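Visitor: 3D, please:
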Amino acid sequence: MEFKQGKAQKKLLLIDVDCGTDDAQAIMMAIACPDVEILGITCVGGNTDLENVCRNVLRVLKLCGRLDIPVFRGSSTAILGQNIHASDFHGVDGLGDVPDANAPGLELIQKEHAVDAMKKFACEYPGQISLVATGPLTNLALTVKMDPTFPQKLHSLYIMGGNMESRGNTTACGEFNFVADPEAAYIVLNDYLCPTYIATWEFACRHKFTWEWYDKWVNMGTKKSDFIKKIYAHSLQFSRTEKEEKAIVGGPGFVSCDSYAMAAAIDGSTVTKVIECAVTVEITGKFTRGMMVLDLIDDLKKQNKAFVITECDMEKFKALMESTVLGD
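Guide: The predicted model follows:
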C-alpha cells in the first residue's frame, strides 16, 4: 500500500521540534531531500528547555548550510505547565552535551511566535503544507485553539509520538512526547481533521537498524556523519547496553524515532501498512495518563480516522537515512 502526497513539484514542510538528537537527524533528512522545501522550523520545550531547542536547531541548520530557513520560538511549557525533560538520554543540552563554540546565537531566531508563524504559513500555502511534529504537541494545540480552521488548511500531519500497545518509554504506558503534554496530544488528535499519520514508539522500535549498520553510517568521514556520531555518543551509553536492549521493544538495534515520521512525510511510499482508526489520548488515568488509545471497535464514533503506521519499506528508509550524512 502506497500513501502519496500531492503532485506539487516540491513538498512543503513545516517542522515542529523539541530538538534532541533524533529531531536533529530528522531535520537533516528533510534538508538532504531535493524534493522538499522547508518553510520554517518551530521550537517547543521537551527533550531540553526551549532555549536549548532553539540553539540546537540553529546548530543543525548551520551544519547543513541552511541558516536561511526561519526558526521560531514556541511554547516553553506544557499546557498545564508540568514539564518533563529527557536530559538523561539526550544530554542536558539535548545534543549529547558536545557543545560547539562556533554555534549560531539566538539573535537569529525570528521575532514572530511559532503559533503565529504556523497560522501565517497555512494561510499563504492553503492545502499544501505537511506539518511534521517530532516533539510534544503544545504548539499545535495552541494553534488550533487560536484558529480552529488551521488544520483544514494543512495538506497533512505527521506525528512521532504515542503508542499502540500501551508500551511506554517514559511511564509504564506512555511515550515521551505524549506524556510531556497529554492535554496537547488530546487536543491535536481530536481537533486536527486533516489526514494524520502517526509513527508510534513501538513502530519505531520494531524497525531498528543493526548496530553494524549504525557503525558504518556514523563513520563515513563526512562532517555530518561526524556530527551524528558526536551527538549520539551520550545516548548510546544507555541504548547500547545489554540491559536496555533486553528491555526495549523489538530487541537490540539503533532507532532514530523522529526520522520515521519525517521519512513518511518526505516519501509516502516508505509507509507500507497502517491501522486506520480513530485515536485519542488518556488524560486522567493514574497509570495511563498520556497513553494513546486506538479505537478499533468504533466506540468513540469519531468520523475522522488517523493512519497509525505499522510497517515501512526499510530499504527506502535506509536510503533516506544514509542521504542525511552525505556531503559537507
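
Visitor: only C-alpha atoms for contact and neighbour calcs from this point on.
Guide: Fine.

Visitor: Enumerate the helices of the stretch 101-250 of the chain by residue range, in sequence order.
Guide: 114-124, 138-146, 176-180, 182-191, 201-205, 211-217, 223-239, 242-247 (DSSP state H, counting those that start in this stretch).

Visitor: Now the second one, please; I'll put the structures next to each other:
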Amino acid sequence: MTVPVILDCDPGHDDAFNILLAAAHPRIELLAITTVAGNQTLEKTTLNARRICAVAGIRDVPIAAGRDRPLHGPRRTAADIHGESGLDGPGFGTGEPVVPQDPRDALALIRETLLAHRAPVTLVPTGPLTNIAALLLAHPDLVGRIERIVLMGGSTGRGNTTPAAEFNVLCDPEAADVVFRSGLPVTMFGLNATHQVRATPAVIARIAALGTPLSRLCVELLTYFASTYREVYGFDAPPLHDPLTVAHLINPSLVSLVRAAVTVELNGTHTRGATVVDLHGVTGRPADVEVGMEVDAEAFWDLIVEAVRVLGTPSG
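Guide: Predicted coordinates for the structure are as follows:
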C-alpha cells in the first residue's frame, strides 16, 4: 500500500533530496508540497521547491507557499549552511522554473488536500513547524484527516544552532510545542538520528557515477553542503537530515524507534527551543512520541541513490 504524504519544507539542500525521494519511490503518494520560511526566506524556499521539481521532472504535485515568519519572535535563516539562495552550489539560472506556484496558500492547500483524499494523510514537516501548528490551531476539525506527523527536528541530546536547540525547533518553539501537544501520533527524527547519515565522498561518488544531469546537480548540492558543514561545524561529511522522514515511511525498519515524552522548552535563558526527551520515564509524563534512534545508514543511502537514478532516467 502507498502512503499518502504532504511535504512541508524549507528547501534547503537536505529538503531537496527529501522531495526527490518522496517523488521517486512507489510506496509514497506525494499529494502536495508546502513551503515555510526557515533555511531561507519564504520567497526563496518556495522558488527552491519549484526548481527541484522542475529539474527532476516532477510536474503533477502542487506547491504552495505558507508562513513567512514564526508564530512568535523574530525570523531566522541558515544562510551560513545553505547559502544566500538556500540552495547554493548548482547554477539554476535566472529564469522562472517551469513548475508553477499554486495560487492557494499552504494552509488552504493542505486543508483541501486532506478533505479531498480518500484516507487520512501523513504530514511530513522538515522545516520550522509554523505551517503545521497554524493549521492545527485554525482547523482542529481536520485532526481526523491526519494519519500522523513524521517530522525532522529536535534532538535527544545537544543542538546545532544553540548548544541546546536544533534549528527547526528553535525557529519557532511555540509552533513545535503545538505540534508535540496536539494529541496526534508524532514521530521525531532529531539530530541524534540524522547525524548518522552523512554524505561521505563514497556516497557522493555513487551519485556521480549515475552520470545524468540530475545526478550532477545532486553532486553539486552535496559538495556545497559539505563545504559549509566543514567550515561551520568541522564535520568531515554533511548529514542529510530531512530524507530520514520519508525513508522511514518507505522502510519502517530503517530506523529504530523508542517512545518517550517530548517537551519543547519555551522560556529557558540558554535552552529556548530545546526538545527535552524523557528517554527514561523520569518525569512520569506519557511516552506519546516516537523518537528515532539507530539508523541503517547503508539502506538509507541505497534509497537516496535509487531515487536520483529513477528521476534522472528519461524513462524512469
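
Visitor: on that earlier part again, quick check: which of the helices of the stretch 101-250 of structure 1 is buried the most?
Guide: By mean neighbour count, with neighbours taken as mean count of other C-alpha atoms under 10 Å, helix 176-180 ranks first of the helices of the stretch 101-250 of structure 1 at a mean of 28.

Visitor: Return the mean post-superposition distance for that one against structure 2.
Guide: Its aligned residues in structure 2 lie a mean 0.5 Å from helix 176-180 of structure 1 after superposition (mean C-alpha distance after the TM-score superposition for structure 1).

Visitor: Please tell me which residues of structure 2 that helix aligns onto.
Guide: Taking TM-score structural alignment as the measure, structure 2 aligns residues 167-171 with helix 176-180 of structure 1.

Visitor: Could you identify the longest strand within structure 1?
Guide: Secondary structure of structure 1 per DSSP state E: the longest strand is strand 271-281.

Visitor: which residues touch that one?
Guide: For strand 271-281 of structure 1, contacts defined as C-alpha atoms under 8 Å, 6 or more residues apart in numbering pick out 1-3, 182, 185-186, 189-190, 264, 289-296, 298, 300, 302-313.

Visitor: Just the buried ones from those?
Guide: Neighbour counting by 16 or more other C-alpha atoms under 10 Å classes 182, 185-186, 189-190, 264, 289-295, 304-312 among those as buried.

Visitor: Which ones among these lie within strands?
Guide: In strands, judged by DSSP E, the following of those are found: M292, V293, L294, D295, A306, F307, V308, I309, T310, E311, C312.

Visitor: now those as CSV including distance to N56 of structure 1?
Guide: What follows is these, written out as CSV (distance: C-alpha to C-alpha, whole Å):
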residue, distance to N56 of structure 1
M292, 28
V293, 32
L294, 34
D295, 37
A306, 31
F307, 30
V308, 29
I309, 28
T310, 30
E311, 30
C312, 29
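
Visitor: any idea which of those is closest to V325 of structure 1?
Guide: Using C-alpha to C-alpha, C312 is the member of those that sits closest to V325 of structure 1, with 21.1 Å.

Visitor: which residues touch that closest one?
Guide: Residues counted as contacts of C312 of structure 1 (C-alpha under 8 Å, 6+ apart) are H207, T270, V271, T272, K273.

Visitor: let's see it at 10 Å
Guide: With contacts defined as C-alpha atoms under 10 Å, 6 or more residues apart in numbering, C312 of structure 1 is in contact with 1, 203-204, 207, 260, 263-264, 268-274.

Visitor: Please apply the same query to H25 of structure 2.
Guide: H25 of structure 2 makes contacts with T2, V246, A247, I250, L303, I304, E306, A307, V310, L311, as judged by C-alpha under 10 Å, 6+ apart.

Visitor: Now, these that are in helices?
Guide: With helices defined by DSSP state H, the entries of these inside them are V246, A247, I250, L303, I304, E306, A307, V310, L311.

Visitor: ok, the closest residue to the last one other than its chain neighbours - contacts?
Guide: With C-alpha to C-alpha, 6 or more residues apart in numbering as the criterion, L311 of structure 2 has its nearest non-adjacent residue at 5.8 Å, and that residue is A56. By C-alpha under 10 Å, 6+ apart, the residues touching A56 of structure 2 are 19-20, 23-24, 50, 213-215, 308, 310-314.

Visitor: cool, and L326 of structure 1?
Guide: When the contact criterion is C-alpha under 10 Å, 6+ apart, the partners of L326 of structure 1 are A32, W217, M220, G221, T222, K223, K224, S225.

Visitor: and which of those is nearest F89 of structure 1?
Guide: Closest to F89 of structure 1 out of these is S225 (19.9 Å), distances taken as C-alpha to C-alpha.

Visitor: Now which residue in structure 2 aligns to that closest one?
Guide: Superposed on structure 2 with TM-score structural alignment, S225 of structure 1 falls opposite S215.

Visitor: Contact partners for its match?
Guide: When contacts are counted by C-alpha under 10 Å, 6+ apart, S215 of structure 2 touches 56, 204, 206-209, 221, 305, 308-309, 311-313.

Visitor: Same check on S130 of structure 1?
Guide: Taking C-alpha under 10 Å, 6+ apart as the definition of contact, the neighbours of S130 of structure 1 are 5, 11-15, 38, 122, 154-158, 194-196, 265-266.

Visitor: rerun at 8 Å
Guide: Residues touching S130 of structure 1, when contacts are defined by C-alpha under 8 Å, 6+ apart, comprise K11, L12, L13, L14, L154, H155, S156, L157, Y158, A265.
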